[in-house]
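Undergrad: What follows is a protein structure lacking sequence information:
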């Protein structure tokens, strides 16, 4: 059921758990689905010994996609009109992610949201905005 403007007010917060204990398998599956086989996401030896990171890490677009699903689950299918993010920290295997959408404006059949995704340590890994059509 789509979200209704009459049920929203500025400051309302919707929160959802995106993933608990992100697996390397999920990261590799995303590489296959997206066609992005950058070794930073798939090759532990390259990532640790050549690039100097502690481990492979998730694609930013994987985090964006999971956060986007939280938004569409909240506002309804085909309701998003804008969605943009900034990746603020890496997502590692084993991370648990939680996303929030905070209503910033409701007017003219549109709702605007600030969006944030954090890991299990409270570190922000994604920040952004969204806008969605809402029924009266």
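TA: Now that the structure is in, tell me what you want to look at. Fair warning: this is a prediction, and the values are worked out from it, not measured in the lab.

Undergrad: C-alpha only now, for contacts and for neighbours.
TA: Fine.

Undergrad: got the contact list for residue 54?
TA: Under the criterion of Cα atoms under 8 Å, 6 or more residues apart in numbering, the neighbours of residue 54 are 47-48.

Undergrad: One more: the one 10 residues further on?
TA: The contact partners of residue 64, taken as Cα under 8 Å, 6+ apart, are 85, 126.

Undergrad: Buried ones in the strand or helix carrying it, by neighbour count?
TA: Residue 64 belongs to helix 60-75 when assigned by DSSP states H and E. Going by neighbour count (16 or more other Cα atoms under 10 Å), the buried part of helix 60-75 is 60, 62-64, 66-71, 74-75.

Undergrad: In CSV, list these along with distance to residue 104.
TA: Shown next, in CSV, are those (distance: Cα to Cα, whole Å):
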residue, distance to residue 104
60, 24
62, 25
63, 22
64, 20
66, 21
67, 17
68, 17
69, 19
70, 17
71, 14
74, 15
75, 14
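
Undergrad: Pick the one among those residues closest to residue 85.
TA: residue 64 (7.2 Å; Cα to Cα).

Undergrad: how about the helices of this protein, start to end?
TA: Taking DSSP state H, the helices of the chain run over residues 24-34, 39-42, 44-45, 60-75.

Undergrad: Against that first model, consider the following:
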């Protein structure tokens, strides 16, 4: 676990360095097993294409979880995340060869009382924004 970020060390506009998370089909199969979401659009290419998708896509909740991972890695304490929400704006397409890259960055958008901050996240895959209105309320040390 990294050192905890301190409230006094951040300001509105503080940028959280981008992280890139590689996603491959094995990640999707493991997530399907953990979540119970075995929709074939997440693991069967011919089915995904038949329903109009360009290829297999990552589970929305898996994509959202990577944003949560980004925040908890930054703050250094998973229990510090008090609220987290996103809107899904585009799927993360996961080709069989090479998988997909999900890049997430963040910025402190607001400082609140009680050592809380609002972090706005940006998540992109293949140059496309895949999450919108992605925000976390975090209590810092």
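TA: That came through, no problem. Just so it is clear, the structure is predicted and the values come from calculations on it, not from any experiment.

Undergrad: circling back to that earlier point, equivalent range in the second structure for the helix holding residue 64 of the first structure?
TA: On the basis of TM-score structural alignment, helix 60-75 of the first structure is assigned to residues 60-75 in the second structure.

Undergrad: about what we covered before: mind picking the two most distant members of the buried residues of helix 60-75 of the first structure?
TA: For those, the maximum inter-member distance is 22.5 Å, found between 60 and 75 (Cα to Cα).

Undergrad: What is the burial count for residue 13 of the second structure?
TA: 14 (other Cα atoms under 10 Å).

Undergrad: whoops, residue 3 of the second structure was the one
TA: 11.

Undergrad: same question, residue 98 of the first structure
TA: 22.

Undergrad: Name the nearest residue to it, ignoring sequence neighbours.
TA: residue 17 (4.3 Å; Cα to Cα, 6 or more residues apart in numbering).

Undergrad: Alignment lookup: that neighbour to the second structure.
TA: Matched to the second structure by TM-score structural alignment, residue 17 of the first structure sits across from residue 19.

Undergrad: Spell out the residue ranges of the strands in the first structure.
TA: 13-19, 80-87, 97-107, 110-118, 124-133 (DSSP state E).

Undergrad: how about a markdown table for those strands, with distance to residue 42 of the first structure added?
TA: Formatted as a markdown table, the strands of the first structure follow (distance: least, Cα to Cα, whole Å):
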| stretch | distance to residue 42 of the first structure |
| --- | --- |
| strand 13-19 | 19 |
| strand 80-87 | 19 |
| strand 97-107 | 20 |
| strand 110-118 | 23 |
| strand 124-133 | 19 |
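
Undergrad: Looking at those strands, which is nearest to residue 39 of the first structure?
TA: Closest approach to residue 39 of the first structure among those (Cα to Cα): strand 80-87, 18.7 Å.

Undergrad: Once aligned, what mean separation remains between that closest one and the second structure?
TA: Mean deviation of strand 80-87 of the first structure relative to the second structure after superposition (mean Cα distance after the TM-score superposition for the first structure): 0.5 Å.

Undergrad: Return the set of buried residues in that strand.
TA: Buried residues in strand 80-87 of the first structure (16+ other Cα under 10 Å): 80, 83, 85, 87.

Undergrad: burial measure for the residue nearest to residue 98 of the first structure, as a count.
TA: Residue 17 of the first structure: 16 neighbours (other Cα under 10 Å).

Undergrad: just checking, it touches residue 100?
TA: No: here residue 17 of the first structure lies out of contact with residue 100, judged by Cα atoms under 8 Å, at a distance of 9.0 Å.

Undergrad: I'd like the helices of the first structure laid out as a markdown table, including distance to residue 116 of the first structure.
TA: Converted to a markdown table, the helices of the first structure look like this (distance: least, Cα to Cα, whole Å):
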| stretch | distance to residue 116 of the first structure |
| --- | --- |
| helix 24-34 | 20 |
| helix 39-42 | 22 |
| helix 44-45 | 28 |
| helix 60-75 | 8 |
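
Undergrad: hmm, back to that, looking at the buried residues of strand 80-87 of the first structure, spot the one nearest residue 128 of the first structure.
TA: residue 85 (4.0 Å).
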